[in-house]
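Asker: The following block contains a protein sequence and its predicted model.
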Amino acid sequence: MNRLFRDFQGGPTCPQGSVACIGAFDGLHLGHQALLRHAAARARALGVPMTALSFEPLPREFFARPVPPRLLLPRARVLGLWELGADVVGLLRFNARMAATSAESFVHDLLVERLRVREVWVGPGFRFGRQRGGDLVTLQRQGRQHGFEAGEIEPVLLDGERVSSTRIRAALRDGDFATATRLLGRPYAIGGHVVRGAQLGRSLGFPTANLRFGGKVPALSGVFATRVHGVGPEPWPSVSSFGTRPTVQGSNEPLLEAHLFDFEGDLYGRRIEVEFVARLRDELKFDDLPALVAQMHLDARQARDILRNDTATRTRAYA
């Protein structure tokens, strides 16, 4: 049974021992997948649970200003970690107290006392603890003292460069979804429960399924050709806008609005995923609503053409 815990300190979560891996895991890309697969294999070999440790907010979000973009929301990250082999996920609250925790205390209080680790695995260049004072050497030194082993997996390379969340954010920013897909091992998508909006799109002839981004900064914005998963047996073709709606509201909170072509039904409360296929344009502020509606019709036609051609290409590739 999958388990989740949030607190740094507490009673033993894995009294029989565990294998742990640690990382930001933003995106769950090919490099993260390699780390998780390795830790899961080691846990199976030892007959103990595999624990994936991450942080919320991410440390770079806690320290950096402006706040850097996020690829995955917390719920999607936890679900993805479970799907990739974690029995236990520690989504640790990163706050001032944790930022001030020494590397040695992190090891003793969490890895030793709470998780009873037998092995700890990290990715290349891993740092942890106060002022990023701990690294793989620290883990190995502490392991000799407390009776566990620590190791680092080899970097995963694509086109001669290390797979990283930074590369994925750059690809999404540039609308290069092909590269993002290769780095992630799957198309980039954002999931969530459909929320009620102002229903302006419905009055304009473009009803939308709306997803909020949880107060995080998204890695992309604009208008896109998309597919929506979770509505029917096949992904539903759509056109989506992701941004702050400058023409109608000018809110600072990003909203993902997906218009599903030829769809009739109520999606409120349903969990869906919006897969990004191609970038159409930047988000723009129009002089009035008629100008906005005219552009929406153009976006819809372009998105239909792109998705039709993309589907045909995929069909030929797998025929």
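Answerer: Received it, and whenever you're ready, just let me know what you need.
Asker: use CA for all of it now, contacts and neighbours both
Answerer: Will do.
Asker: In the stretch 1-150 of the chain, mark out all the helices, start to finish.
Answerer: 30-46, 59-63, 74-83, 96-99, 103-105, 136-146 (DSSP state H, counting those that start in this stretch).
Asker: highest average neighbour count across those helices?
Answerer: A comparison of those by mean neighbour count, using mean count of other CA atoms under 10 Å, puts helix 30-46 on top with a mean of 20.
Asker: any chance of the helices of the stretch 1-150 of the chain in TSV, with distance to residue 311 too?
Answerer: Shown next, in TSV, are the helices of the stretch 1-150 of the chain (distance: least, CA to CA, whole Å):
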stretch	distance to residue 311
helix 30-46	25
helix 59-63	37
helix 74-83	26
helix 96-99	47
helix 103-105	50
helix 136-146	46
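Asker: Out of these, which is closest to residue 317?
Answerer: Residue 317 lies closest to helix 30-46 among the helices of the stretch 1-150 of the chain, at 22.9 Å (CA to CA).
Asker: What is the closest one packed up against?
Answerer: When contacts are defined as 3 or more CA pairs under 8 Å, 6 or more residues apart in numbering; DSSP states H and E, helix 30-46 packs onto strand 18-22, strand 50-56, strand 117-122.
Asker: Name the stretch among these that sits most buried.
Answerer: The most buried one of the helices and strands packed on helix 30-46 (mean count of other CA under 10 Å) is strand 18-22, showing a mean of 27.
Asker: which stretches of the stretch 201-319 of the chain form strands?
Answerer: Remark: strands assigned in the stretch 201-319 of the chain by DSSP state E, counting those that start in this stretch are 209-212, 222-229, 236-243, 255-260, 271-281.
Asker: To residue 228, which of the helices of the stretch 1-150 of the chain lies closest?
Answerer: Nearest of the helices of the stretch 1-150 of the chain (CA to CA): helix 74-83, 15.8 Å.
Asker: burial measure for residue 158, as a count.
Answerer: Close neighbours of residue 158, defined as other CA atoms under 10 Å, add up to 14.
Asker: rewinding a little: of the helices of the stretch 1-150 of the chain, which is nearest residue 200?
Answerer: Nearest to residue 200, of all the helices of the stretch 1-150 of the chain, is helix 74-83, at 28.4 Å by CA to CA.
Asker: and the comparison structure, right after this:
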Amino acid sequence: MTDVLILGGTGWLSGRIARRWLDEGARVTCLARGERPAPDGAVLVRGDRDDTGAYELLDRDWDEVVDVSSRASHVRDAVDALGDRSAHWTYISSMSVYADADVHGADESARLEEPAQDGDDYEYAAQKVAAEGFVHALGDLAHIVRPGLIVGPGDPSDRFGYWAAAFDRAGFEPVLVPSGEGRFAQVIDVDDLAAFAANTALTGIRNAIGDPYPLDDVLASFRTAAAHTGETVVAGDEWLQAHDVQPWMGERSLPLWLPLEWSGFMTRSNAAYREAGGTRTPIETLIDRVLADERARGVDRPRRAGLTRSDERELLAELAS
């Protein structure tokens, strides 16, 4: 039986990876603070990774270690404590590590951001780059996975799901959308990613991402799935910025909309992922699943990303005046 240690295992992505390994018949242990339950069938070891002593409870041999942390110090301490007790190590990094977001089709050899140093203010990309360096030092037993935007049912970021909710809640009323000219959407299904991460035969570094689609086509697919019959009203970049609408994420934002100079972020190469057997759920299937999830969770619920319907109506009224 494969012995798997998930450093985490109770969050959205790490829980999916733990579940995947359990379905494969592995014995799974999750190290987490215990604020959320581990998947059924996994063993939860409570520990705080700010305390290096947490790893003393795990001092044994492991066939696989999976880490998703975005704290370089956590990754460094885990590698120091468990690296020589592990036959394979999977680190879930991010495509945010790349320094240049204006290059289309860039692969894993593209230039990275500078790694974080001890004492630096927290910056996600720099932390991931530094963490990759600690994992890379493990040599041939390490697999570094760089996903792009991870989406699917239960997504806590609310970015991709915003558009399912926006078209569904509007019904026959208009929906505000950004200009799609020169823009793309490129995502990875959380379950495709979990399956790819649960593979001890893979080593090296790979972008884990689906195919890029024109943003207009993706928004049209959301509209079709939600049976929206109202208008789509396009707002230009300058107008949105002048009205305090943020790109990409966060409150009062239009998710998936990025400045044109960042358009390369949504057109990365997935050739290495495909060659290694990475699966790509069709975008229409993914949209249908996300729409069903948004309806179940409530399309008008408070969200971490997007516009409230009230704010959207106010913006539409201003745009029409």
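Answerer: Perfect, I can see it now. If you're wondering where the values come from, they're calculated on a predicted model, not measured in any experiment.
Asker: Got a TM-score for the two of them?
Answerer: After superposition, the two chains reach a TM-score (TM-score structural alignment, normalised by the length of the first structure) of 0.30; 163 aligned residues with a CA RMSD of 6.5 Å.
Asker: closest one to residue 181 of the first structure among the helices of the stretch 1-150 of the first structure?
Answerer: Closest approach to residue 181 of the first structure among the helices of the stretch 1-150 of the first structure is made by helix 30-46 (10.1 Å; CA to CA).
Asker: Between strand 50-56 and the closest one, find me the angle.
Answerer: Calculated by axes from the mean of the first three to the mean of the last three CA atoms, to 10 degrees, helix 30-46 of the first structure forms an angle of 140 degrees with strand 50-56.
Asker: Not counting sequence-adjacent ones, nearest residue to residue 233 of the second structure?
Answerer: Once flanking residues are discounted, residue 233 of the second structure sits nearest to residue 176: 5.0 Å by CA to CA, 6 or more residues apart in numbering.
Asker: do residue 78 of the first structure as well
Answerer: residue 89 is the one closest to residue 78 of the first structure (CA to CA, 6+ apart), at 6.8 Å.
Asker: if we can go back for a sec, list the residues that contact the residue nearest to residue 233 of the second structure.
Answerer: Contact partners of residue 176 of the second structure, counting by CA atoms under 8 Å, 6 or more residues apart in numbering, are 232-235, 312, 315-316.
Asker: Out of the strands of the stretch 201-319 of the first structure, which is closest to residue 117 of the first structure?
Answerer: Checked against CA to CA, the stretch from these lying closest is strand 271-281, at 35.2 Å.
Asker: what's the angle between that closest one and strand 236-243?
Answerer: Using the same axes, to 10 degrees: strand 271-281 of the first structure against strand 236-243 is 70 degrees.
Asker: ok, now which ones touch the residue nearest to residue 78 of the first structure?
Answerer: By CA under 8 Å, 6+ apart, residue 89 of the first structure lies in contact with 2-5, 51-54, 78, 81-82.
Asker: Among those residues, which one lies nearest to residue 241 of the first structure?
Answerer: Comparing those against residue 241 of the first structure with CA to CA picks out residue 78 as the nearest, at 25.9 Å.
Asker: do you know how far the closest one is from residue 237 of the first structure?
Answerer: With distances taken as CA to CA, to the nearest Å, residue 78 of the first structure is found 27 Å from residue 237 of the first structure.
Asker: now do residue 173 of the first structure
Answerer: Counting by CA to CA, the gap from residue 173 of the first structure to residue 237 of the first structure is 22 Å.
Asker: more neighbours, those two?
Answerer: residue 237 (24 against 16).
Asker: Just give the nearest non-adjacent residue to that one, would you?
Answerer: Spatial nearest neighbour of residue 237 of the first structure, excluding adjacent residues (CA to CA, 6+ apart): residue 227 at 4.6 Å.
Asker: what's the neighbour count on that neighbour?
Answerer: Residues near residue 227 of the first structure, counting by other CA under 10 Å: 23.
Asker: So it is in contact with residue 259, correct?
Answerer: No - with contact defined as CA atoms under 8 Å, residue 227 of the first structure does not reach residue 259; the gap is 9.8 Å.
Asker: quick one on the thing from earlier: buried among the contacts of residue 176 of the second structure? Make that a ChimeraX selection.
Answerer: Selecting the buried subset of these in ChimeraX, with 16 or more other CA atoms under 10 Å as the burial test, is done by:
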select :232,235,312,315,316
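Asker: Which members of the contacts of residue 176 of the second structure occur in strands, if any?
Answerer: Judged by DSSP state E, the contacts of residue 176 of the second structure include 232-235 as members of strands.
Asker: just those residues now: which is nearest residue 21 of the second structure?
Answerer: Relative to residue 21 of the second structure, the closest of these is residue 232; by CA to CA it sits at 42.6 Å.
Asker: what touches both of residue 227 and residue 259 of the first structure?
Answerer: 238-239.
Asker: Out of the contacts of residue 176 of the second structure, which comes closest to residue 289 of the second structure?
Answerer: residue 232 (22.4 Å).
Asker: What residue, apart from its backbone neighbours, is nearest residue 72 of the second structure spatially?
Answerer: Once flanking residues are discounted, residue 72 of the second structure sits nearest to residue 131: 4.4 Å by CA to CA, 6+ apart.
Asker: Surely that neighbour and residue 77 touch.
Answerer: No - Residue 131 of the second structure lies out of contact with residue 77 (CA under 8 Å); the separation is 10.2 Å.
Asker: The two: who's more crowded?
Answerer: Neighbour count, other CA under 10 Å: between residue 131 of the second structure and residue 77, residue 131 has more, with 26 against 18.
Asker: Now the two most distant members of the contacts of residue 89 of the first structure.
Answerer: Checked with CA to CA, the contacts of residue 89 of the first structure reach their widest spread between 2 and 54, with 15.5 Å between them.
Asker: Would you mind pulling up the elements that the helix ranked longest in the second structure packs against?
Answerer: Longest helix in the second structure, counting residues (DSSP state H): helix 283-297. Contacts defined by 3+ CA pairs under 8 Å, 6+ apart place helix 283-297 of the second structure against helix 159-170, helix 215-225.
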